[in-house]
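*Asks:* The amino acid sequence is not available; the structure is as follows:
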C-alpha cells in the first residue's frame, strides 16, 4: 500500500489533485490531505481521506504531517517573498520523514524564466536537489483560470488591460495541471522534469476576443507599460506587491516567458486539454 499526501489540499490545485488521484483509482484511505484549517476539509474527510493539519511556517507540524507518507505532492505556497524559508522547511521535513518521492509544483522553465516568480521556485528546486529526497518537478505554466476574475470587468468596460504585448501564453486549466500532478505522483520516475504547458498559444488580444465571443459584447485588448499596469492594479484594489508580480508576469509573457511547445502536459494527462473558452465561460455566464 502506498500512502499519498497532498499539501494545500483545500486550495484549488490541491483539491483538484486529490480528485484526480481518486479518478486514477487511489483509495481514499491511502490519501492524506495536509491542510492549515481542518474545518475547511470536512468534504475531504467525508470521503474517507485522512486529514492532517500543518503549516509551511511550522516545521514540527510538517514533521507530524509527513510521518508514514510514501509520496508527497508538494504544492507551492502562496506567500510570495516568504516561500524560500517555508519551502525549505517542507523539503527538510520530507527528508526527515523518509518520504520516497516528492513531486513539486514549480514554474515553467524555472531555471531560465524571466519571471520574478521563478526565483523562489528555482531556490526550492535546488533545495530538493540538495536534500537527497527523490523528486519530480512539475513546472506548471500559466493557469487559464487566472483570467476568470478579470473577464467580467473586461466585458463591462469593453477593455481588457495588460502588459503582455503580442506575447503568447500557452496556458492550461487548473484541472489539467491537477491531472498531470496525479499522474506523475503515481507513476513518474524520480528525477523527471516536466515542462507543463497547454496546446493553445493565445495573445492577450486573443483572450479579449474570447471574452467578447462568450459575453456577446465587444472587448479589445489595451496594452499598458509595465509600471502603468501595476499602478492600475493597485488602484483596482490589489496589494502593491502582488500587483507588481502580476505586471512582471505580463512583461515576461511579452518576451515568451509563458509560452512553450512542450507536450509534457498532454502526454501526462493522456487526453485533450480543456480549452480556454471552457475555463472562462462560467465566469461570464453566471446568472
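*Replies:* That came through, no problem. Being a predicted model, the structure only gives us computed values, none of them experimental.

*Asks:* drop to CA atoms for contacts and neighbour counts, all remaining ones
*Replies:* OK.

*Asks:* where do the helices sit along this protein?
*Replies:* 12-23, 42-46, 59-65, 83-97, 118-131, 151-157, 174-187, 204-215, 226-235, 240-254, 264-269, 276-285 (DSSP state H).

*Asks:* another structure for you, compare them:
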C-alpha cells in the first residue's frame, strides 16, 4: 500500500508531503505532478514521483494501485474541474484504492457561492462511485488574506466585499497536517470532516490585527460586489477569477464560511493556528518589512 498525493507540487500538496514524511517512510509516498522537474526536491528525499495531469485522463492510468490511500486535491481550473475530477475518481475506482480523500469546501451542500458548485458535484460523483471516501471540507486558508499583505501595506487598506461576515479560516499547514493524519490513520473511511479554524473573524477585525502588528492605521474598506470585481480586474486579476472571488465574499457575508465545528482541531490534537500568528509570519517574509528577508 502506498500513500498517494495528487497535485503534490502545489502549495497544499507540498505541505502534505512534508507532514507525511514525519509519519511514514518516503518510499511509501507517491507524489503526482504534471511536471516531474518541479518535484525534483521531493524525489531527492526518496518520494516516488509520477507524472499525472487531471486534464489528460490517459496519464492517470496506472498511477494508483489496489489498497492505495489517496489524497485527491481539487484542481484549480474553474469550469473544467468536474470533468477532470471525474477522471481521477474513475482511475481510483478502476485501481481499487482503499481510500480517496477529497479536499472539498466547508459546509458542503449548504455552501451556495459559485466556487462551491464543482466541489459539490465532485462529492456526488465520488459517493456514486462506490470508492471508499473521506470528504475533507476545507474552509478558507489564512493565506488567502495574508498573501495580499504586501498590497495591503502599499495601499493602506484591506479591501473586500464580505460586509460583517465572519471567516473561520486556518493556516494551510493545519489543513495539510489534518490530511496527513487521515492518510496515515484508521477509521476515516466514508467520513465527512468540516474543517475550519477555531475562531471566526470579520474583515474589520483582520484589518485591526494588521494595524496592531504594523503600527499603521489600516482600515477595512467594504465595497459593493461589482466595484470589488472591477478593482480586482484593474489590478490584473482575470475577470472570471475576480467574479468568483467577489461571489465567495458574498458567501462570507451570508455566514457560509463561519462555522467552527472543531473537526480540524480534533484531527490535529491541538488548537488551530490563530490568524494573528499567520499575519506575523507573513510580515516576516516581506522583503520590505523590518526583519524580513534581505
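*Replies:* Received, thanks. Predicted model, so just to flag it, every value in this text is computed and none were measured.

*Asks:* care to give me the TM-score?
*Replies:* Once superposed, chain against chain, the TM-score is 0.96 (TM-score structural alignment, normalised by the length of structure 1); 285 aligned residues with a C-alpha RMSD of 1.1 Å.

*Asks:* on that earlier part again, in a markdown table: the helices of structure 1, plus mean neighbour count.
*Replies:* Below are the helices of structure 1 laid out as a markdown table (neighbours: other C-alpha atoms under 10 Å):
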| stretch | mean neighbour count |
| --- | --- |
| helix 12-23 | 20 |
| helix 42-46 | 14 |
| helix 59-65 | 18 |
| helix 83-97 | 21 |
| helix 118-131 | 19 |
| helix 151-157 | 18 |
| helix 174-187 | 24 |
| helix 204-215 | 20 |
| helix 226-235 | 18 |
| helix 240-254 | 20 |
| helix 264-269 | 20 |
| helix 276-285 | 17 |
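
*Asks:* For the residue mapped onto residue 67 of structure 1 from structure 2, which non-adjacent residue is closest in space?
*Replies:* Residue 67 of structure 1 maps onto residue 65 in structure 2 when the alignment is built from TM-score structural alignment. Counting by C-alpha to C-alpha, 6 or more residues apart in numbering, residue 95 is the residue found nearest to residue 65 of structure 2 once chain neighbours are left out, at 5.0 Å.

*Asks:* coming back round to it: so which of the helices of structure 1 gets nearest residue 73 of structure 1?
*Replies:* Residue 73 of structure 1 sits nearest to helix 174-187 of all those, at 6.8 Å, using C-alpha to C-alpha.

*Asks:* ok so, going back, I'd like the distance between the residue nearest to residue 65 of structure 2 and residue 67 of structure 2.
*Replies:* Here residue 95 of structure 2 is placed at a distance of 8 Å from residue 67 of structure 2 (C-alpha to C-alpha, to the nearest Å).

*Asks:* same thing with residue 231 of structure 2?
*Replies:* Look at residue 231 of structure 2 and residue 67 of structure 2: by C-alpha to C-alpha, they are 48 Å apart.

*Asks:* got it, and residue 141 of structure 2?
*Replies:* Taking C-alpha to C-alpha, one finds residue 141 of structure 2 at 31 Å from residue 67 of structure 2.

*Asks:* Look at the two and report which has more neighbours.
*Replies:* The neighbour comparison of residue 141 of structure 2 against residue 67 (other C-alpha atoms under 10 Å) goes to residue 141, with 21 against 14.

*Asks:* got the contact list for the spatially closest residue to residue 274 of structure 1 that is not a sequence neighbour?
*Replies:* Among residues not flanking residue 274 of structure 1 along the chain, residue 173 sits closest, at 6.1 Å (C-alpha to C-alpha, 6+ apart). By C-alpha atoms under 8 Å, 6 or more residues apart in numbering, the contact set of residue 173 of structure 1 is 143-145, 273-276, 279.

*Asks:* Quick check: the aligned residue for residue 173 of structure 1 in structure 2?
*Replies:* Looks like residue 173 of structure 1 aligns to residue 171 there (TM-score structural alignment).

*Asks:* I'd like to know how far the residue nearest to residue 214 of structure 1 when sequence neighbours are not counted sits from residue 141 of structure 1.
*Replies:* Nearest non-adjacent residue to residue 214 of structure 1, counting by C-alpha to C-alpha, 6+ apart: residue 281, 6.5 Å away. Counting by C-alpha to C-alpha, the gap from residue 281 of structure 1 to residue 141 of structure 1 is 21 Å.

*Asks:* So which bit of structure 2 is stretch 146-159 of structure 1 matched to?
*Replies:* On the basis of TM-score structural alignment, stretch 146-159 of structure 1 is assigned to residues 144-157 in structure 2.

*Asks:* ditto for stretch 78-93 of structure 1
*Replies:* Counting by TM-score structural alignment, stretch 78-93 of structure 1 corresponds to 76-91 in structure 2.

*Asks:* thought residue 31 of structure 2 was touching residue 47?
*Replies:* Yes: using C-alpha atoms under 8 Å, residue 31 of structure 2 is in contact with residue 47, at 6.8 Å.

*Asks:* So which of these two has more stuff around it?
*Replies:* residue 31 (26 against 20).

*Asks:* Map that one onto structure 1.
*Replies:* Structural alignment (TM-score structural alignment) places residue 31 of structure 2 against residue 33 in structure 1.

*Asks:* among the contacts of residue 173 of structure 1, which two are most distant?
*Replies:* 145 and 273 (13.4 Å).

*Asks:* Could you measure from residue 180 of structure 1 over to residue 50 of structure 1?
*Replies:* 22 Å.

*Asks:* about what we covered before: Provide a list of residues in contact with the match of residue 31 of structure 2.
*Replies:* Applying C-alpha under 8 Å, 6+ apart to residue 33 of structure 1 gives the contacts 5-9, 44, 49-52.

*Asks:* Next: residue 135 of structure 1.
*Replies:* Shown in contact with residue 135 of structure 1 (C-alpha under 8 Å, 6+ apart): 101-104, 128-129, 190-192.

*Asks:* Which PyMOL command selects the buried ones in those residues?
*Replies:* Filtering the contacts of residue 135 of structure 1 down to the buried ones (16 or more other C-alpha atoms under 10 Å) takes a single PyMOL command:
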select buried, resi 101+102+103+104+128+190
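
*Asks:* okay, the contacts of residue 135 of structure 1 in a markdown table with distance to residue 150 of structure 1 next?
*Replies:* Output for the contacts of residue 135 of structure 1, formatted as a markdown table (distance: C-alpha to C-alpha, whole Å):
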| residue | distance to residue 150 of structure 1 |
| --- | --- |
| 101 | 37 |
| 102 | 34 |
| 103 | 31 |
| 104 | 28 |
| 128 | 35 |
| 129 | 37 |
| 190 | 38 |
| 191 | 37 |
| 192 | 35 |
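
*Asks:* If you map the contacts of residue 135 of structure 1 onto structure 2, which are still there?
*Replies:* On the basis of both residues aligned by TM-score structural alignment, their matches' C-alpha atoms under 8 Å, what survives of those in structure 2 is 101-104, 128-129, 190-192.
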